[in-house]
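> What follows is a protein structure lacking sequence information:
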């Protein structure tokens, strides 16, 4: 298992277009459809990051990298069932986790939201109480803590929005666990604080989740990708 964190920055146009020429055509078309420049960069760098990781870990040339999606839309690497990955991004950060078993990762920038109404509607009673019993601004932080844990679980399951947020409960104690009723799998969770103003969580079917984070420099990634791919 490895967890990667990358902080995005602007990309000059010629490098942006050159990177796009070295990814899947359908992905490239999606990237160019984004109106917001930051959305374009996040989508492109996320694709470059996972392709670069695959090249290093599996020694696959760029042209041999082919992604498929399950019926819920979760991508996986064709022909490599033991290479599992998941990507998330929010504001300035892109995060990626790889594992030999299903894995989910989620990162969220902490922004002012009507969290109490959301928690009442989509969280369990114990999750709501975990948030509501905190003082002041800590409530907003706890809301995002629960949110990222729940999202990481959904992404690990690989069933997307078919799993309602209120259909399972995250128990936040010393050892975080999930109660989902019918799911008999045992999931492991870990929370990460990569920077003030962000919450990040990882969920895995492995018994342990690494505490180490691999920091990736965007410019170095781009130069390496363009030279190898």
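Alright, I've got the coordinates. Model, not experiment: these values are computed from the prediction.

> Only C-alpha atoms from now on, for both contacts and neighbour counts.
OK.

> Okay, helices next: where are they in this protein?
Using DSSP state H, the helices of the chain run over residues 13-20, 25-33, 37-58, 115-122, 125-132, 138-157, 218-228.

> next up, a second structure to put side by side with the first:
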């Protein structure tokens, strides 16, 4: 995937948090040492080993995605974060990206703009379908759901379908707020996704929406293999980028980063 900034395209990268690989020999320490010291220290502050694995995979994917798409060498990549903690690429290259971490996968959405005037913020979210597994879980989220979403959820007699819709609504709201970089300041209940269908067959479903006075494109995918939903949100504004997906193994990422 040596794309080197193919214009007006969204790249959706996913990386399996492969505990078997990380627990073999000294693979964890070897891959950890591929990162800058500051990132290594942050990861090692997590007491739970599974959290360390997920944070490591997320940071590795972040460097890998930027280098692979832009052609930048690792020592030239500089990340910073805005006031709300949303990371961005400090040295430009017409790239916007966002990260999300699930239980067993991390994902990265990256948008390569044709020029600086057409750069658009992007947000991505992943949710494991088991995170919402009962009617009680759904009811706990009612304060975050739009009135029309609640009506739809309450009309469903199949609990499995209701769970999937609740996960769908939640991940779409998360990707929107992450696109804005607004975090909890976004009133999630104001966002109505009741018209968005459940994605099927492991394919990316795309739809245009008008949200709070702006046109957006949302992309949704259900991964049956990982039992999760992934959503991406980007301002459209006369752009209609296609999505290129790539599932990567951590061994591939570590091999690449060692030589770049």
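Structure received. Predicted, not measured: the structure shown is a model, and the values here were computed from it.

> that older thread, make a markdown table out of the helices of structure 1 and add distance to residue 69 of structure 1.
What follows is these, written out as a markdown table (distance: least, Cα to Cα, whole Å):
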| stretch | distance to residue 69 of structure 1 |
| --- | --- |
| helix 13-20 | 21 |
| helix 25-33 | 13 |
| helix 37-58 | 15 |
| helix 115-122 | 27 |
| helix 125-132 | 31 |
| helix 138-157 | 13 |
| helix 218-228 | 24 |
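
> Could you point out which of those sits nearest residue 205 of structure 1?
Evaluated over the helices of structure 1, closeness to residue 205 of structure 1 peaks at helix 138-157, with 8.0 Å, by Cα to Cα.

> circling back to that earlier point, pick the most buried one from the helices of structure 1.
Comparing these on average neighbours per residue, with mean count of other Cα atoms under 10 Å, the densest one is helix 138-157 at a mean of 23.

> Spatially central residue for structure 1, please.
Nearest to the centroid of the C-alpha atoms of structure 1, with distances taken as Cα atoms, centre = their mean, sits residue 88, at 2.7 Å.

> just checking, that residue touches residue 103?
No - Residue 88 of structure 1 lies out of contact with residue 103 (Cα atoms under 8 Å); the separation is 11.8 Å.

> if we can go back for a sec, what does the residue nearest to the centre of structure 1 align to in structure 2?
Aligning on TM-score structural alignment places residue 88 of structure 1 opposite residue 100 in structure 2.

> gap between the residue nearest to the centre of structure 1 and residue 161 of structure 1?
When distance is defined by Cα to Cα, to the nearest Å, residue 88 of structure 1 is 15 Å away from residue 161 of structure 1.

> and whatever residue of structure 2 lines up with residue 67 of structure 1, what does it touch?
Matched by TM-score structural alignment, residue 67 of structure 1 corresponds to residue 79 in structure 2. Contacts for residue 79 of structure 2 were tallied using Cα atoms under 8 Å, 6 or more residues apart in numbering; they are 87-90.

> got it, and residue 174 of structure 2?
123-125 are the contacts of residue 174 of structure 2 under Cα under 8 Å, 6+ apart.

> What distance do you get for residue 176 of structure 2 to residue 33 of structure 2?
According to Cα to Cα, residue 176 of structure 2 and residue 33 of structure 2 sit 33 Å apart.

> ok so, going back, check contacts around the match of residue 88 of structure 1.
Neighbour list for residue 100 of structure 2: 58, 106-108, 124-126 [criterion: Cα under 8 Å, 6+ apart].

> Among these, which one has the most neighbours?
residue 124 (31 neighbours; other Cα atoms under 10 Å).

> quick one: it from residue 260 of structure 2, how far?
Distance from residue 124 of structure 2 to residue 260 of structure 2, by Cα to Cα: 26 Å.

> go on, residue 130 of structure 2?
According to Cα to Cα, residue 130 of structure 2 and residue 260 of structure 2 sit 37 Å apart.

> Likewise for residue 136 of structure 2?
To residue 260 of structure 2, residue 136 of structure 2 is 48 Å away according to Cα to Cα.

> Same drill for these two, tell me which one is more crowded.
Taking neighbours as other Cα under 10 Å, residue 136 of structure 2 and residue 260 compare with residue 260 leading, 13 against 9.

> Any chance of a markdown table for the contacts of residue 100 of structure 2, columns distance to residue 219 of structure 2?
As requested, the contacts of residue 100 of structure 2 are arranged in a markdown table below (distance: Cα to Cα, whole Å):
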| residue | distance to residue 219 of structure 2 |
| --- | --- |
| 58 | 21 |
| 106 | 17 |
| 107 | 14 |
| 108 | 13 |
| 124 | 9 |
| 125 | 11 |
| 126 | 12 |
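
> Out of the residues you listed, name the ones that lie in strands.
If you go by DSSP state E, these have 106-108, 124-126 in strands.

> In CSV: the residues you listed, plus distance to residue 18 of structure 2.
Shown next, in CSV, are these (distance: Cα to Cα, whole Å):
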residue, distance to residue 18 of structure 2
106, 11
107, 14
108, 17
124, 21
125, 20
126, 17
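
> ok, the equivalent of residue 56 of structure 2 over in structure 1 to residue 108 of structure 1 distance?
When structure 1 is aligned by TM-score structural alignment, residue 56 of structure 2 is paired with residue 44. Distance from residue 44 of structure 1 to residue 108 of structure 1, counting by Cα to Cα: 19 Å.

> do the same with residue 35 of structure 1
According to Cα to Cα, residue 35 of structure 1 stands 21 Å off from residue 108 of structure 1.

> Of the two, give the one with the bigger neighbour count.
Of the pair residue 35 of structure 1 and residue 108, residue 108 is the one with more neighbours under other Cα under 10 Å, namely 19 against 9.

> What lines up with that one in structure 2?
Using TM-score structural alignment as the criterion, residue 108 of structure 1 maps onto residue 127 of structure 2.

> so what corresponds to residue 186 of structure 1 in structure 2?
The criterion is TM-score structural alignment: under it, residue 186 of structure 1 has residue 215 as its aligned partner in structure 2.

> actually residue 143 of structure 1, not the one I typed
Structural alignment (TM-score structural alignment) places residue 143 of structure 1 against residue 166 in structure 2.

> Quick check, its match in contact with residue 153.
Yes - Residue 166 of structure 2 lies in contact with residue 153 (Cα under 8 Å); the separation is 7.4 Å.

> Perfect, I'm done here.
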